[in-house]
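Chemist: Sharing a sequence plus its predicted fold:
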Amino acid sequence: MTNIDIEIPHPIAAALTILVALCAIVTVDHFTDFQASAGGRAPEEIVRDAEGEGLRLRQQQAVLQKREEILRYQLEMLREERRLRGPGISAAIEADIDRSEQMLLDLIRDQQEAEGKIMLTLKQIWDAQGRAISISRKAGKGVISLTWPVEPTLGISAGFNDVHYEELFGMPHKAIDIPVDQGSEVRAAADGVVEDVSDNGYGFNSITIRHNGFATLNGHVESFLVEEGDTVRQGQPIALSGGRPGTRGAGHITTGPHDHFELIVDGERVDPMLYLPPVPN
């Protein structure tokens, strides 16, 4: 029988080369499987989503730590509204405030129930914002020109990236809050198409409109005056405002009766005050 001798001049180096090649094959296979499980998304998108999930978990913990502070703040807002309305307060509004006060007192006593409701509201907010971000990326390019969605006669109760808001609620505020009477008309800030109407009952209700080059979101709305797919003109009524704790659309993270207004440009939330007319003196 003929013997065939194979000479390997550097056996250790050769072994390392084979090992590296095998590792590369395994790594590629695992990465391919990972990409397939992630819907074939690009690595940077997967990393970005993971970072976003980590940020949400940290924010969730921060909000939960402030659970009682949030509820007591809302309780104080209700009592302040009652005081400002004075003896002329209507029976309907007073009954509304009474119900809301009792709900908050019950939640203060029941930590588990309170945490569940706050977390549900947080998820509803994040879901609505995620949809608005996606909508804004389909808005193309255009010039941003806005009018006030509600009259800012009482100014702004929470600004964009408001430090005091984050101290109170444990989460950043990528919007402006415009205080206004419960049930006031909310108007389209620009021409556009209604893309998302989110009705969560007594949770966080919102409406998102796609405009030419951007999107807007109005949150804590009590009821809707338009439907998904409707074309709207600037200044057209689209909803009635909410925000009073314990009422439709308010959820459990709210600063009282107001319109929560967001501006989203190509997936990024920006300060609406940069594009709105000056607040009247």
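Modeler: In hand now; what should we look at?
Chemist: rest of the way, CA atoms for contacts and neighbours
Modeler: Will do.
Chemist: And the strands in this structure?
Modeler: Under the criterion DSSP state E, strands of the chain are mapped to 176-179, 185-187, 192-198, 206-210, 215-219, 221-224, 231-232, 237-241, 258-265, 268-270.
Chemist: what's the spacing between residue 77 and residue 129?
Modeler: Counting by CA to CA, to the nearest Å, the separation of residue 77 from residue 129 is 25 Å.
Chemist: and the comparison structure, right after this:
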Amino acid sequence: MFNLLKSVIGGNKKAGLPIELPEAFPLDGTEVETAPRAECSHKPDHIKADVNHTGHMRVFAASDEEASALEAEAMRHVRGKKTVFYGETAVSAYISGPPPLRLITITKNGDKLCTYPFFNLGKPLEARITGITECRNGYEGQLEIFTKGSTLSFFDVMYFKNKNLYYPGKEVKVALSGIAYVLARAGDASDNDLAIQYENGDVDDYVFRGIVKEVLEFEALGGKARAVEVPLRASADSAIEIHMCVTQNVLNEKLRKGDYVSGIMWLHGLVL
């Protein structure tokens, strides 16, 4: 398994990205910039403990050890690097893995802060920032937004780069996607399809139900996965169509357009 992961992350194995699924945001290549000046004096609304990404990584690995090996191998085969200087502090994001499923490793002056996956799909969505939560490490964060008549929270994969540009009330465009922790067929469709925050998870974890709009297979970090388009209905009047990554570890059976499913997803994305 490790050799397979090495070949995929290193680029010797072609990615199975369907032509219908262009990445939401270009990540390859190298960029170096100075952090933008803060647009206002607003500080994060909340400071929280650093995010534990173990659950996010385990959907791609059979064990914690395999997940750790995957993280280590990712740093040996970097496809993109984005560095932002906050004064003398250099914060870098190392991007590895073929699209659309990427791994992002954040470092501060060369010391690793975290590694997390990013399912880089999503259509632009008009939104307004209503809240900002920053992790204690200072370079991970979650945004609360108001869009299509409802409020959602998501993990911002580019928080390290854009944190100085955020403040409540700012109008933005975002691209959101999901990674499924749990997914199963749910029998007959229900009128109660409202997505709710998972009470045993973080603010960006959602329990949802809905009808599958599309299923496309691709290769993700050495295994098979599917990009599943489902509605995320956070209000009774509107829904957001989300592309969600579903690995074989999560659901190892056929999934078809029109299936009614329920599950738990990690909602993440970025401000465009």
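Modeler: Yep, that arrived. None of the values given here were measured: they were computed from a predicted structure.
Chemist: Kindly provide the TM-score of these chains.
Modeler: Here the superposed chains carry a TM-score of 0.28, computed using TM-score structural alignment, normalised by the length of structure 2; 115 aligned residues with a CA RMSD of 5.8 Å.
Chemist: hmm, back to that, residue 50 of structure 1 is nearest to which of the strands of structure 1?
Modeler: Checking these against residue 50 of structure 1 by CA to CA gives strand 268-270 as the closest, at 17.8 Å.
Chemist: by contact count, what packs against the closest one?
Modeler: Helices and strands touching strand 268-270 of structure 1, by 3 or more CA pairs under 8 Å, 6 or more residues apart in numbering; DSSP states H and E, are strand 258-265.
Chemist: between the strand it packs on and strand 206-210, how many degrees?
Modeler: 30 degrees (axes from the mean of the first three to the mean of the last three CA atoms, to 10 degrees).
Chemist: what's the angle from strand 258-265 of structure 1 to strand 215-219?
Modeler: Relative orientation of strand 258-265 of structure 1 versus strand 215-219 (the same axes, to 10 degrees): 160 degrees.
Chemist: Next, the buried residues of the strand or helix carrying residue 176 of structure 2.
Modeler: Using DSSP states H and E, residue 176 of structure 2 sits within strand 171-185. Residues 173, 174, 175, 176, 177, 178, 179, 180, 181, 182, 183, 184 are the ones in strand 171-185 of structure 2 that count as buried (16 or more other CA atoms under 10 Å).
Chemist: just checking, what packs against that strand?
Modeler: Packed on strand 171-185 of structure 2, when contacts are counted by 3+ CA pairs under 8 Å, 6+ apart, are helix 54-58, strand 111-119, strand 125-135, strand 238-247, strand 260-271.
Chemist: Go again with 6 Å.
Modeler: On a contact count with 3 or more CA pairs under 6 Å, 6 or more residues apart in numbering; DSSP states H and E, strand 171-185 of structure 2 meets strand 125-135, strand 238-247, strand 260-271.
Chemist: Heading C-terminal from the first one, find the next helix or strand.
Modeler: Yep, that's strand 125-135 of structure 2 we're talking about. According to DSSP H and E, the helix or strand after strand 125-135 of structure 2 is strand 141-147.
Chemist: contacting residues for residue 118 of structure 2?
Modeler: Going by CA atoms under 6 Å, 6 or more residues apart in numbering, residue 118 of structure 2 touches 101, 102.
Chemist: 8 Å instead?
Modeler: Under the criterion of CA atoms under 8 Å, 6 or more residues apart in numbering, the contact list for residue 118 of structure 2 reads 101, 102, 103, 104, 157, 268, 269.
Chemist: contacts for the strand or helix carrying the fourth one?
Modeler: According to DSSP H and E, residue 104 of structure 2 maps onto strand 101-108. Residues from elsewhere that reach strand 101-108 of structure 2, judged by CA under 8 Å, 6+ apart: 71, 74-75, 89-97, 112-120, 220-221.
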